[in-house]
Every structure is written in structure tokens, then in C-alpha cells.
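> only geometry, no sequence info:
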């Protein structure tokens, strides 16, 4: 089961991958618990190992439900969810234009985040950069749009062409006037302090 899970996690979304890792952990827990009842001499050690494996399997399952992606730190999903930014997922160029227009009408800036389930750097941005207090403060009056291009379909391709990019991670900033500050785009992973500075500069710059 562990080998099968290891092979499948390469081709499935990370949230599903956590569930795949949970299966062998829970099966191992059941086997160890059953074995502990048959061998009284080693029962204590087997039961402890079974409980640990079971708790790990439960933690992986819970992390998957909460949007976690890291099998080595499943409980980190609890903190990440509590500090997650409220992104609105867009699917088309029309969604993008509508979101920017609505933000302009209310005098707000816009951040557009290109992401995908298979994008490792996107997950790093989500986990380490977007949860940073300084970054969240810089985005306090900002409409957050996320272009999920996981499916790579026609709508995704149109969004990528609109920005002249090949894929995620790419982040674009729009001023409150509805115009992109193209000179401030972020491509790839950026640490929180640098991203907070880039955000403040982008939103404070003229078109």
C-alpha cells in the first residue's frame, strides 16, 4: 500500500495525496493493534506503535479536509487555515475583468494569483508568504483573485495569454484605478518580507 501511495502521489492533487498516505497508516495501525492481542510479550510496544500510526492517519485525513498539503506536517494545515487569505477563484478572462472593475468601483486594489494544484512554489507562497502578518497588512484593502489553471483548459489558456505568461506561479498587481502595475509582477516563490515590500511599492506606484 505504501508503494502504491508513493507512486500515485506524483500524479494526483496534494490534498488527495494526503488521503493516499493516510490509508497505509490506518491499515498499519489496525494490523499492529491486532498483532498486539496475539503476542502478549510485545503487546505494549505494538499497541503504542499502532496508536501512533492511527493518530498519524487521522491527522492526514483531517489535514486533507482542511486543505493541507504536507504529509510530514499535517497539523500545520490548522494554523494555515486560520491565517489563510480570502481569495476568490476566477476561471475566465470575463471573471478577471469583472473582478477588476468591481474593485475599481469601490476604490480597492487587486492582486491576481496564478496557481495550480501541481505548483510547488504556489504552495510555498500559500504556506509561508500569504500567512505573514506584514503581507496580510499590505493586502488589507485589496481584492484577492486566484486564477486556478490546474485543468489547463481553454479558459486557463486564455487567462495565461492575457498576461503573456506560461504558467504559475505568477502574481500581478492592479492599482485602484483598474490598471495593472506590470513592472511589479512576481514570478516564482518570494519570501514574505520581500513580497510585502513589493506589494506596498506596487500599490503606491503610478500607472
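Nice, thanks for sending it over. Remember, predicted model here, so these are calculated numbers, not experimental data.
> When you work out contacts or count neighbours from here on, use the C-alpha atoms and nothing else.
Fine.
> Pull out the buried positions in the helix ranked longest in the chain.
If you go by DSSP state H, the chain has its longest helix at helix 14-38. Using 16 or more other CA atoms under 10 Å as the test for burial, helix 14-38 gives 14-30, 32-33, 35-36.
> Repeat that for stretch 195-207.
Buried, per 16+ other CA under 10 Å, within stretch 195-207: 195, 196, 198, 199, 202, 203.
> Give me the subset of the residues you listed lying in helices.
195, 196, 198, 199, 202, 203.
> what about versus this one:
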């Protein structure tokens, strides 16, 4: 089974069930609140949008690590499909530029697709990296609070989901959820996802990665 993560308002399970047992190996969250030196990470303004240099570096490192793992597993070149998703166009462009400069041998076993969450509608990949970008105090913009976007981003992975996001920013973000009765309810969806990740020991730091 794929990652057991949902952005819905259903509470996380109290105890692992057999159908969820693989979640420990299938869902990771890398907390990008602080860099490898322990300094607070802050997003950058790019025109009217946002970017996060630390998360770009994390993506590059993950690409190399995933490529190494695919090679050790005896996969054929290009056989492991990897999706890289973010809510912000400048972040995708920065990641693409950095990956263009990565040696071909360090990504040869991967078939990489990069796009914003809106461009990933209906597409699934074996492995997905989600870069949340935002790292600030206070309220964040609508892009990262839209239930539909969160749900798409967190549900594209078939085997492994890796979320890059500042826990200090996202744990208290409130999201409006559509109800079956037509009413909307406010929930801390990212906190829900973090609870699941923590339960299975999947929370990491930038220092663990870089």
C-alpha cells in the first residue's frame, strides 16, 4: 500500500493497523524550520511569489540519495519515477536550474517530473517530494491553505512521500474543509499529517539530510 496520509478532517488512527503498517517507511517530513547550522530559515520574496533556498538544497540532496538507492537496488536508468511538487512557480524554477547542474550520473536512475501542485492534477508518481516553501511567523497565504491543493500534493505518491516544510510555520495553519453537509469546517490539516508522521518515526531535520 501507499502512504497513509490524508488531509481530511478524519482523526489520525490511535494505533497502527495492518493496512497502515508500511507508513513508517513510506512517509517522511523533513522539518525545514532551521538549517543545518541551527539558524532559522526564512522564505524569500520572488516578485509576488515565494521561494526557499534551504528546501531547494534539500530537494537536490534527496534526488542524489534516491538515485543512489535505485542504483543499489539494480533499477534500470530512468525506471524510478519521481515527482517534485510545490505551490509556488519560482521554487520549481529554482529546483529545475539546480538539477540541470547535477551530474547526469547522479540522477540517471530517475525519471523526474517537476510541477506546481495545480499541474499535478490526476498524475501519480512512485516517489513524491513536496516542497511547502513557506517559513515565517504569522498567517500564510491562501496557496498553502487551500484544501484541494493540499490534498493533491499529499496524495500523488504511490510508494514514498517526502514533505519538506517548516514545522514551526505549518503546525498551526488552519484550513477550511468542505463538509458533506455543504458547510465548511476549520481544521489544522498539516498538524494532522505531522501527527501521523511522528507516530511512525518519520520526522527528520535538515541536519539529518544535509
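In hand now; what should we look at? Note that the coordinates shown come from a computational prediction; the quantities given were computed from them, not determined experimentally.
> Let me see the TM-score of these two.
Taking TM-score structural alignment, normalised by the length of structure 1 as the basis, the two superposed chains have a TM-score of 0.26; 95 aligned residues with a CA RMSD of 5.7 Å.
> hmm, back to that, can you name every helix or strand that the helix or strand following the longest helix of structure 1 contacts?
Next helix or strand after helix 14-38 of structure 1 toward the C-terminus (DSSP states H and E): helix 43-65. If you count contacts as 3 or more CA pairs under 8 Å, 6 or more residues apart in numbering; DSSP states H and E, helix 43-65 of structure 1 packs onto helix 14-38.
> Quick one: list the elements packing against the helix it packs on.
Against helix 14-38 of structure 1 (3+ CA pairs under 8 Å, 6+ apart) you get helix 2-8, helix 43-65.
> and the angle from that helix to helix 43-65?
Here the directions of helix 14-38 of structure 1 and helix 43-65 differ by 160 degrees (axes from the mean of the first three to the mean of the last three CA atoms, to 10 degrees).
> returning to that earlier point: tell me which of the helices and strands packed on helix 14-38 of structure 1 sits most buried.
helix 43-65 (a mean of 20; mean count of other CA atoms under 10 Å).
> Enumerate the positions of stretch 133-145 of structure 1 that are buried.
Neighbour-count burial for stretch 133-145 of structure 1 [16+ other CA under 10 Å]: 134, 135, 136, 138, 139, 142, 143, 144, 145.
> cool, and stretch 159-172 of structure 2?
So for stretch 159-172 of structure 2, counting by 16+ other CA under 10 Å, buried means 159, 160, 161, 162, 163, 164, 165, 166, 167, 169, 170, 171.
> Can you name the next helix or strand after the biggest strand by length in structure 2?
In terms of residue count, the longest strand belonging to structure 2 (DSSP state E) is strand 157-165. Heading C-terminal from strand 157-165 of structure 2, the first helix or strand you meet, by DSSP H and E, is helix 167-170.
> Residue 152 is in contact with residue 85 of structure 2, correct?
No. The pair residue 85 of structure 2 and residue 152 does not pass the contact test of CA atoms under 8 Å, sitting 9.7 Å apart.
> Please consider this matter closed, and thank you.
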